[in-house]
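Student: Test case, fold it:
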Amino acid sequence: MSDAALSALLAQVFPPAVARGICAVARADMARLFHVEHSAVEGAVPARQREFAAGRIAARQAMGRDLPVVMAEDRAPVWPAGVTGSITHAGGWALAVAGVADKLIGIDLEVDAALPAEVWETVLTASEHAALRDMPDAGRWARVIFSAKECAYKAQYPRTKQLFGFEVFEVTLEPVAGEFTVVFQRDIASFAAGDRLRGRYSIGGGFILTGIA
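Tutor: Next up, the predicted model:
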């Protein structure tokens, strides 16, 4: 996978108004971290440090500004005033998207592989199980659902600040349009049961990308 291929994948998922950043983990330069960022991972193994650095470098590309994105006590990124964004890592790459504060934005990148059968019961609702039953390559589509839930969780978290499990979201895929809908199954802070988040997904180059903006 190349930067250009990932850029194309991002363009299929996010509208032009959403700024994006890409950084290969192998090329991440720890020297580009601000002290407040570096201190958050100074005790981590080198691989985790490089992954963290790649995410912050991608975030700065997306913001178009050389500002720190610190890590809160809950490990969520804290974006500079006036900015909201989301960061993801997978398969040796880090991606970030950024937009105007108070907007919902989320991103998740997954390696294009079947979701292991042993986690289906944790990730999927009964309705999602039923929808996959008649789909070819169900394991891959289970991974798309997993990614959509991860993406939706990141999008809503800055607003709710609540931790919850996969069962709170139910995902409906629209393969022809490359879109998905995430429905809250119970009240979560400012969201009510039945509230919906809409997103897009794309598959290519060995990756699955989901986005909400």
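Student: going forward, measure contacts between C-alpha atoms and count neighbours the same way
Tutor: Will do.
Student: Residues in contact with the longest helix anywhere in the chain: which ones?
Tutor: The helix that spans the most residues within the chain, counting by DSSP state H, is helix 138-160. Helix 138-160 is touched from outside by 86, 104-110, 112-117, 120, 123-124, 132, 166, 169, 171, 173, 180, 182, 188-190, 197, 199, 201, 208-212, with contacts defined as Cα atoms under 8 Å, 6 or more residues apart in numbering.
Student: Go through those and flag which are in strands.
Tutor: Filtering these for membership in strands, criterion DSSP state E, returns 86, 106-110, 169, 171, 173, 180, 182, 197, 199, 201, 208-212.
Student: Need the buried ones from the contacts of helix 138-160 selected in PyMOL.
Tutor: Selecting just the buried residues from those in PyMOL takes one command, with 16 or more other Cα atoms under 10 Å as the test:
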select buried, resi 86+104+105+106+107+108+109+110+112+115+120+123+124+132+169+171+173+180+182+188+197+199+201+208+209+210+211+212
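Student: from the chain's centre, how far out does stretch 151-170 sit?
Tutor: In this view, stretch 151-170 has its centroid 11 Å away from the chain centroid, taken as Cα atoms, centre = their mean, to the nearest Å.
Student: Give me the buried positions along it.
Tutor: When neighbours are counted by 16+ other Cα under 10 Å, the buried residues of stretch 151-170 are found to be 151-156, 158, 167-170.
Student: any chance of these in a markdown table, with distance to Gly139 too?
Tutor: What follows is the buried residues of stretch 151-170, written out as a markdown table (distance: Cα to Cα, whole Å):
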| residue | distance to Gly139 |
| --- | --- |
| Cys151 | 18 |
| Ala152 | 20 |
| Tyr153 | 21 |
| Lys154 | 23 |
| Ala155 | 24 |
| Gln156 | 26 |
| Pro158 | 30 |
| Glu167 | 18 |
| Val168 | 21 |
| Phe169 | 19 |
| Glu170 | 17 |
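Student: Would you do the same for the sequence below? I want to compare the two.
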Amino acid sequence: MDDLAALARAARDLLPQGHGLGVTDPRAAHPAFPGETVAGVAKRQSEFRAGRHAARAALAELGLPDRPIPAGADRAPIWPLGLIGSISHSDRLCLAAVGRGRGIGVDLEPAEPLEPQIHRMILSPEDRGSEGAVISGLETRLIFSAKEAAYKAQYPLSRQLFDFQTLAVTVQGDRFEARFRRDIAPFTPQSVLQGRWAQVAGHFLCVVAL
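Tutor: You can find the predicted model right below:
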């Protein structure tokens, strides 16, 4: 099984029923789609087109036609009315999920340790547990990915930017919880988002659905 097929299989296991899924290789050539533009260097444009190609594949699974998915002023995708979606990519894998729920967040990260100098930025005190355990770089990468997925899932409701310290993540087996540590309306401290994760094709894949 190649990496894209493995990613698709893992994502389907994590996503709730009723969501469309698309996977692409951001290194491949994906033609620009009318009505979509993004500024930036060639690599950024290639990643953008790959993400939108995956998103249209996800829409097709829901029986919807090709259409532009432009970026809003906040750079978030503008999805067709009644739908919500999420896109994530690494240097060699890209996926998009689209559904009709309140929010969906997917995040794909290389399963490699994060540099020690940025652990403090990512980890809240609660992420380390009640005994302040030392968290490895690989564990920090997984927590980073879980927080990214949770942030993407809640953003359509809050429309607020916030830092990694706003969420505390607890991982148990193939599931995790992301708890708010302060008010981010409509979420309050102690509001909890439920997520699932898998390790596939050398990556961590995290999914949060609301």
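Student: on that earlier part again, angle of the longest helix of structure 1 against strand 169-174?
Tutor: Angle, helix 138-160 of structure 1 to strand 169-174, by axes from the mean of the first three to the mean of the last three Cα atoms, to 10 degrees: 130 degrees.
Student: Can you show me the helices along structure 2?
Tutor: Applying DSSP H to structure 2 gives helices spanning 3-14, 42-61, 119-122, 137-158.
Student: can I get those in TSV with distance to Leu81 of structure 2?
Tutor: Output for the helices of structure 2, formatted as TSV (distance: least, Cα to Cα, whole Å):
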stretch	distance to Leu81 of structure 2
helix 3-14	23
helix 42-61	12
helix 119-122	34
helix 137-158	13
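Student: tell me how far the ends of stretch 119-127 of structure 2 are from each other?
Tutor: Length of stretch 119-127 of structure 2, first residue to last, Cα to Cα, to the nearest Å: 11 Å.
Student: which residues in structure 1 does that stretch align to?
Tutor: Counting by TM-score structural alignment, stretch 119-127 of structure 2 pairs with residues 120-128 of structure 1.
Student: And for stretch 151-165 of structure 2?
Tutor: Under TM-score structural alignment, the match for stretch 151-165 of structure 2 is residues 153-167.
Student: Quick check: end-to-end length of that stretch?
Tutor: In stretch 153-167 of structure 1, first residue to last residue: 12 Å (Cα to Cα).
Student: Equivalent analysis for stretch 92-106 of structure 1, please.
Tutor: Criterion Cα to Cα; first-to-last residue distance in stretch 92-106 of structure 1 is 19 Å.
Student: Taking their axis directions, the longest helix of structure 1 and helix 126-133 sit at what angle?
Tutor: An angle of 150 degrees separates the directions of helix 138-160 of structure 1 and helix 126-133 when computed by the same axes, to 10 degrees.
Student: quick check, distance from helix 138-160 of structure 1 to the centre of its chain.
Tutor: Here the centre of mass of C-alpha atoms in helix 138-160 of structure 1, compared against the chain's by Cα atoms, centre = their mean, lies 7 Å away.
Student: again, but for stretch 71-78 of structure 2
Tutor: 15 Å.
Student: What are the buried residues along that stretch?
Tutor: Neighbour-count burial for stretch 71-78 of structure 2 [16+ other Cα under 10 Å]: 76-78.
Student: Turn these into TSV, columns for distance to Asp13 of structure 2.
Tutor: Rendered in TSV, the data for the buried residues of stretch 71-78 of structure 2 read as follows (distance: Cα to Cα, whole Å):
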residue	distance to Asp13 of structure 2
Ala76	25
Pro77	24
Ile78	26
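Student: Among these, which are located in strands?
Tutor: No part of the buried residues of stretch 71-78 of structure 2 ends up in strands, with DSSP E as the criterion.
Student: Could you verify my assumption that Ile203 of structure 1 touches Glu110?
Tutor: No: checked against Cα atoms under 8 Å, the pair Ile203 of structure 1 and Glu110 is beyond contact range at 9.5 Å.
Student: Common neighbours of the two, please.
Tutor: When contacts are counted by Cα under 8 Å, 6+ apart, Ile203 of structure 1 and Glu110 have Leu209 as shared neighbours.
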